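Asks: Sequence first, predicted coordinates after that:
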Amino acid sequence: MTIFEKLKILADSAKYDVACTSSGVDRVGQPGDLGSAVSCGICHSFAADGRCISLLKVLMTNFCVYDCKYCVNRRSNDTPRAAFTPRELADLTIQFYRRNYIEGLFLSSGILRTPDDTCEKMIETLTILREEYRFQGYIHVKAIPGADSRLVARLGLLADRMSVNIELPSQDSLKTLAPDKSKTDILKPMGYIFGRIQENGADLVKYRHAPRFAPAGQSTQMIVGATPDSDFQILRLTEGLYRKYQLKRVFFSAYIPVVEDSLLPSVTTKPPLLREHRLYQADWLLRFYGFEAKELLDEEHQNFNPVLDPKCNWAVNHLELFPVEINRVSYDMLLRVPGIGVKSARKILKARKVGPLHFEDLKKLGVVLKRAQYFIVCCGKAAQGMRITQDSILRGLLSDKGMAMLPQSYEQLSLFPEQNRLTGEDVRKCLTGQM
């Protein structure tokens, strides 16, 4: 099998891994070295199917001893198989880099024979890149669950970012769809990587030239829609991972039916892309806006509203906290107003020290008044002609796309003529995702 044939198979098999983000490290190139991983140095481009191609995104091998029901590379699936040698993959990466096709490497792998054996081959590949070719570009590598901690340590000293994929949100789901994996096997290396990153941070304080361990941190990925796990379960797990392991990112991957199995959703099922999008929006609220998972969802409402984003949905369900006075409200509360982001909230704090702000000023500061106007007042006054009720707010917040997501029988109604006004029951159904 030629290198090109291997690349075609193993690059295609790698497209289901999501985690192509900016490097997050600031290691600059040195004389005699090759490549650079400066912040934002990886310029993303996208293939026709939407995959990020700024990194050489490839598997070491798609041979796998595991039989995960959702995975295209499962051992029982009839698919073309291939494997790179460490030398082949290292040479390929450098050739792609020299042609300016890529600026880094995203390396994952199936389990070839044993986790330790697979991990050793990945280490050999990165060693050739770092030591022989002196490649200083960004490398993101997937740690192999079940591999010896000493091998994980060596891998972390060669890579910029490491990740251990949780894949499924609960132990029951893992037991059903990935019987060869266990929650312990996944969380153990994640905990080890976190501990090594903490130790390395302390070492760098004492010794300036101490080797850096996974300087861009670690991340993980969860598959959404392959199991009955609710958004609430996924979000609680996400919050726990951020708190316990200080992950840089949790990635959500909408389940794509690539193999037929009676335990999985039908192959005709469309990927739950809207659900994935809502989880990313909620993830952003957890990381930057001070929200907790229990504020966004609870035992009674376990899935996100399909027609309103999580922040708007929270605000509409907590109208007792609004409207807020834009010239006096705290920064934390500003972040909870729909239409106000982190940057615009900071601009508001700075601008209101000079003088009182009005609605026309907020637009200049980047506030999305189409959403924010229902939840704020300026100098004690609401926006002109504004009626702040659940009915009017919901009608104002529903975009054309949101309307298109309502059932066909409801799409025929106009929300704006008085004879077709939303009733209290309509509002309740919209807010609970029952329409």
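Replies: Yep, it's here.
Asks: going forward, measure contacts between C-alpha atoms and count neighbours the same way
Replies: Fine.
Asks: buried stuff in stretch 90-103?
Replies: Neighbour counts over stretch 90-103 (16 or more other C-alpha atoms under 10 Å) mark 90, 92-94, 96-97, 102-103 as buried.
Asks: contacting residues around it?
Replies: 35-36, 41-43, 53-56, 104-105, 125-126, 128-129, 133, 137-138 (C-alpha atoms under 8 Å, 6 or more residues apart in numbering).
Asks: one more time with 7 Å, if that's ok
Replies: Applying C-alpha atoms under 7 Å, 6 or more residues apart in numbering, the contact partners of stretch 90-103 are 42, 54-56, 125, 128-129, 137.
Asks: again, but for stretch 250-263
Replies: 18-19, 69-70, 72, 219-226, 238, 267, 271-273, 276.
Asks: Filter those down to just the ones in helices.
Replies: Residues of the contacts of stretch 250-263 located in helices (DSSP state H): 238, 273, 276.
Asks: I'd like to know which of these are buried.
Replies: Using 16+ other C-alpha under 10 Å, the buried members of the ones in helices among the contacts of stretch 250-263 are 238, 273, 276.
Asks: now those residues as JSON lines including distance to Pro356?
Replies: Putting those into JSON lines (distance: C-alpha to C-alpha, whole Å) gives the following:
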{"residue": "Thr238", "distance to Pro356": "39"}
{"residue": "Leu273", "distance to Pro356": "42"}
{"residue": "Glu276", "distance to Pro356": "40"}
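Asks: Pick out the residue nearest the middle of this protein.
Replies: Phe251 (2.9 Å; C-alpha atoms, centre = their mean).
Asks: so that residue, which of the three states?
Replies: strand (DSSP: H, G, I helix; E, B strand; the rest coil).
Asks: Please report how far it lies from Lys381.
Replies: Using C-alpha to C-alpha, to the nearest Å, Phe251 is found at 42 Å from Lys381.
Asks: let's bring in a second one:
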Amino acid sequence: MGKMSIQQKLAILSDAAKYDASCASSGGSKRSSRDGSGLGSTTGSGICHAYTPDGRCISLLKILMTNVCVFDCAYCVNRRSSNVRRARFTVEEVVWLTEEFYRRNYIEGLFLSSGIIRSPDYTMEQLVLIVEKLRANGFRGYVHLKTIPDASPDLIERAGLAADRLSINIELPTDAGLNDLAPEKDAASIRKAMGNVRATKEDYSDRTHTGRRRGKFASAGQSTQMIVGADDGTDRQVLGNANRLYGAYDLKRVYYSAFSPIPDASAVLPLKDPPLMREHRLYQADWLLRFYEFSLDEILSDQAGMLDLDIDPKLAWALSNRDRFPVDVNSAPKEALLRVPGFGTRIVDRILKARRNGSLSLEDLRRMGARLKNARPFIVARAHRPGPMLEGAALRDRFVKPQQMELFA
């Protein structure tokens, strides 16, 4: 690889890390600088932004320890046969970079991953050493560590004791897809490793005979990522797999990453990008499954098993189930209100609280933050009934706006 400066390594290894979508800090505790200066620079190589559940935007140093890899996964830009410029940080260099960025208030944490070098255990030990050295030096920032499925349980345990979140990528939505595109990896081994993380976390959460917990292990939980569009997996398969992963391994998040064409791509890969809107729709559907009490069959009634790219899945369901509407915002139960397009979970909670004090109008809903453009045809409120809007054949067409990215609602 030749002699490189740390700045050159940073440029290469931060760029290589951009293909990993699971850069988030959900579940991390809030930390602020002691001098009260707040967040600093929001630019620079390797800095990504993530959002916590309470809406805070935080900055993370997102890098690979190395983009050298012994595996040859067809969909990965860092695969063994890829013709890309290689680089590798030492343990000390990652520690120094993280501490320098943190001291200067550029970041609030670290997102660290790596290609596999020598062996899974060797690579995992290097990653764990980085985080352990940071903690020993007093680093209190958030750490999201990508773990390697075939690494020993002892190393995974050390990783969870040092990092806030662990993640093990399931890679592709189907076992068949993984066998075709990454034959050196094994889906069963990946799931086993995820199960071990869950079991270890639960073990550390149990109280001892003195009533104390053993300690904190991956306090922000674990997550995973699926690449969408590299194989022929349908949206039903993607979301079905995600549903099983949430239930079996108590995941905090499943991230969906639209496959991006890579240099010197294998002939088995698609020639075109999958629509980014597909990735967006999958996130919306994932939200409905987790927070809106929808079932997979309700979201994906299409026989082809694909989401409608033109409208969000909640609106698509409402249009296909017009007999369930209109919903009276002043009397409907929470379950019915959650099904209304344009109503998020917070809006529904506000409605339930506010209507105790009197009947709600459209203006009341607007002040609460409801998206009335979507909700109006599906609700009854004080001085409002949808009338012919709900029955009109052109109702779907009024919502179709290509290239527009709707927010979750």
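Replies: Looks like it arrived, so ask away. What you are looking at is a predicted structure, and each value in this text was computed from that prediction instead of being measured.
Asks: one step back: from the buried residues of stretch 90-103 of structure 1, which is closest to Ser182 of structure 1?
Replies: Ser182 of structure 1 has its nearest neighbour among these in Ala90, at 31.5 Å by C-alpha to C-alpha.
Asks: Looking at structure 2, name the residue matched to the closest one.
Replies: Applying TM-score structural alignment, one finds that Ala90 of structure 1 aligns to Val95 in structure 2.
Asks: any chance you could map the helices in structure 2?
Replies: Secondary structure of structure 2 by DSSP H: the helices cover 6-16, 91-103, 120-136, 153-162, 175-181, 187-205, 235-249, 276-291, 296-299, 313-320, 334-337, 345-354, 362-368, 372-375.
Asks: Quick check: the aligned residue for the residue nearest to the centre of structure 1 in structure 2?
Replies: Per TM-score structural alignment, Phe251 of structure 1 is aligned with Tyr255.
Asks: now swap in Lys175 of structure 1 and tell me
Replies: For Lys175 of structure 1, the residue aligned by TM-score structural alignment is Asn179.
Asks: Val197 of structure 2 pairs with which position in structure 1?
Replies: If you follow Val197 of structure 2 across to structure 1 using TM-score structural alignment, you land on Ile193.
Asks: Over to Arg236 of structure 2?
Replies: By TM-score structural alignment, Arg236 of structure 2 lines up with Phe232.
Asks: neighbours around that match, how many?
Replies: With neighbours defined by other C-alpha atoms under 10 Å, the count for Phe232 of structure 1 comes to 21.
Asks: is it true that it touches Glu300?
Replies: No. With contact defined as C-alpha atoms under 7 Å, Phe232 of structure 1 does not count as touching Glu300 (9.8 Å).
Asks: follow-up on the earlier one: okay, the contacts of stretch 90-103 of structure 1 in CSV with neighbour count and distance to Val152 of structure 1 next?
Replies: CSV is the format used below for the contacts of stretch 90-103 of structure 1 (neighbours: other C-alpha atoms under 10 Å; distance: C-alpha to C-alpha, whole Å):
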residue, neighbour count, distance to Val152 of structure 1
Ile42, 21, 25
Ser54, 22, 26
Leu55, 25, 22
Leu56, 22, 22
Thr125, 23, 14
Ile128, 17, 17
Leu129, 24, 17
Gly137, 27, 20
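Asks: Same list (these) but as CSV, adding distance to Met386 of structure 1.
Replies: Compiled in CSV, the contacts of stretch 90-103 of structure 1 are given as follows (distance: C-alpha to C-alpha, whole Å):
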residue, distance to Met386 of structure 1
Ile42, 46
Ser54, 47
Leu55, 49
Leu56, 52
Thr125, 63
Ile128, 65
Leu129, 62
Gly137, 54
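Asks: ok, of those, which one's closest to Phe4 of structure 1?
Replies: Leu56 (13.4 Å).
Asks: quick one: contacts for the closest one?
Replies: 93, 102, 104-106.
Asks: Aligned to it, what sits in structure 2?
Replies: Matched across to structure 2, Leu56 of structure 1 falls on Leu61, judged by TM-score structural alignment.
Asks: Any buried residues in stretch 373-389 of structure 2, and which?
Replies: Neighbour-count burial for stretch 373-389 of structure 2 [16+ other C-alpha under 10 Å]: 374-381, 385-386.
Asks: Equivalent analysis for stretch 184-196 of structure 2, please.
Replies: 185, 187, 190-191, 193-196.
Asks: Out of these, flag the one nearest to Asp175 of structure 2.
Replies: Comparing the buried residues of stretch 184-196 of structure 2 against Asp175 of structure 2 with C-alpha to C-alpha picks out Ala187 as the nearest, at 5.9 Å.
Asks: The closest one against Asp175, yeah?
Replies: Yes. The criterion here is C-alpha under 7 Å, and Ala187 of structure 2 meets it with Asp175 at 5.9 Å.
Asks: how many neighbours does Ala11 of structure 1 have?
Replies: Neighbour tally, Ala11 of structure 1, other C-alpha under 10 Å: 18.
Asks: The equivalent of it over in structure 2 and Gly247 of structure 2: what is the separation?
Replies: For Ala11 of structure 1, the aligned position in structure 2 is occupied by Ser14, per TM-score structural alignment. Noted for Ser14 of structure 2: a distance of 33 Å to Gly247 of structure 2, by C-alpha to C-alpha.
Asks: ok, now Leu307 of structure 2?
Replies: Relative to Gly247 of structure 2, and taking C-alpha to C-alpha, Leu307 of structure 2 is found at 22 Å.
Asks: which residue lines up with Gly137 of structure 1 in structure 2?
Replies: So, by TM-score structural alignment, Gly137 of structure 1 is matched to Gly141.
Asks: Quick check: the gap between its match and Ala267 of structure 2.
Replies: According to C-alpha to C-alpha, Gly141 of structure 2 and Ala267 of structure 2 sit 42 Å apart.
Asks: Same check on Asn241 of structure 2?
Replies: 26 Å.
Asks: From the neighbour counts alone, determine which of these two ranks first.
Replies: For the pair Asn241 of structure 2 and Ala267, the greater number of neighbours falls to Asn241 (17 against 8), based on other C-alpha under 10 Å.
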